[in-house]
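In: With the sequence up front, the predicted model follows.
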Amino acid sequence: MADKIKLVLALALIGAGIAGFYILSDMALVVRVLSVLVGLGAGVAVGWQTELGQRFVAFAREAIVETKKVVWPTRKETVQSTGMVFAFVVVIAIFLWLTDKSLEWVLYDLILGWR
């Protein structure tokens, strides 16, 4: 129950920061943006204290660890793969164009005699 109250409080703080942006419309833009940032920071700080916030932080840390394990392709491998994709697209485009023109010739010239 306490976590739900904290989450509601966090959302209320974020909402208050956003509302402050509009309420302080006669103030300088820096003050208005600062109100949003303070509200967002306070909301995140309160949300961080919840069980859901702690799980999110643990998930983010695990995601960073897993990202470091990824073996990224070299520049040469990336260029080669991209070249193969472009070549495949060109071949398929030519094939589809030839198929379309062949069907057009068969249907319009041979069967229907429209030309």
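Out: Yes, it's here.

In: Every contact and neighbour count from this point should use C-alpha atoms.
Out: Noted.

In: Mind listing what's buried along the helix or strand hosting E62?
Out: In this structure, E62 is located in helix 51-69 according to DSSP states H and E. Neighbour-count burial for helix 51-69 flags G53 (criterion: 16 or more other Cα atoms under 10 Å).

In: Report all helices and strands that that helix contacts.
Out: On a contact count with 3 or more Cα pairs under 8 Å, 6 or more residues apart in numbering; DSSP states H and E, helix 51-69 meets no helix or strand.

In: residues near V8, how many?
Out: Residue neighbour count, defined by other Cα atoms under 10 Å, stands at 15 for V8.

In: which helices and strands sit right next to whatever helix or strand it lives in?
Out: Assessed by DSSP H and E, V8 sits inside helix 2-23. In terms of contacts (3+ Cα pairs under 8 Å, 6+ apart), helix 2-23 is packed against helix 29-48.

In: second one coming, line it up with the first:
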Amino acid sequence: MENVDKLKLVGAFLLVAAGVAGFYLLPLDQQALRVVAVVAGVLLAATVIWFSAPGREFVDYARDSIKEAEKVVWPTRKETWQVTGVVFLFAFTLAIFMWAVDSGLAWLFYDVLLKRV
């Protein structure tokens, strides 16, 4: 990353910090103006970042991510309910199995080996 881009990122951070500082420095009864200070700081910082190399790389990455998300084949409602049913059935079956193993081991150790009642 070039020094110019580093300076732009530092400048963007300072703009956000200035917006937050403006929020706390403005009077409490000026709530709308306080919010505008933060939003303006963030928007100005986003503008500065937009013109830096990391900002352009992020925008390209975001565009590629959207293109990849559009390629996903989403399941139908019927498929979703079927898979959900299978998951619940498996979880219930596993819970019964674990209860049976736990009860069996408790019986074996406490009643048979240790002869406790």
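Out: Done, it's in. All of these numbers come straight from a predicted model, not from anything done at the bench.

In: if we can go back for a sec, corresponding residues in the second structure for the helix holding E62 of the first structure?
Out: Helix 51-69 of the first structure corresponds to residues 53-71 in the second structure, going by TM-score structural alignment.

In: Now the helix holding V8 of the first structure on the second structure. Mean distance?
Out: Following superposition, helix 2-23 of the first structure is found to deviate from the second structure by 0.6 Å on average (mean Cα distance after the TM-score superposition for the first structure).

In: buried ones in that helix?
Out: Quick answer for helix 2-23 of the first structure (16+ other Cα under 10 Å): 6-7, 9-18, 20-21.

In: likewise stretch 34-53 of the first structure?
Out: Of the residues in stretch 34-53 of the first structure, 35-44, 46-48, 50, 53 count as buried by neighbour count, 16+ other Cα under 10 Å.

In: before we move on, the earlier item: mean per-residue distance, the helix holding E62 of the first structure versus the second structure.
Out: Looks like 0.4 Å for helix 51-69 of the first structure (mean Cα distance after the TM-score superposition for the first structure).

In: Run the angle between that helix and helix 29-48 for me.
Out: 100 degrees (axes from the mean of the first three to the mean of the last three Cα atoms, to 10 degrees).

In: After helix 51-69 of the first structure, which helix or strand is next? Please name it.
Out: Once the chain leaves helix 51-69 of the first structure, the next helix or strand it forms, by DSSP H and E, is helix 75-104.

In: Show me what that following helix is packed up against.
Out: Partner elements for helix 75-104 of the first structure (3+ Cα pairs under 8 Å, 6+ apart): none found.
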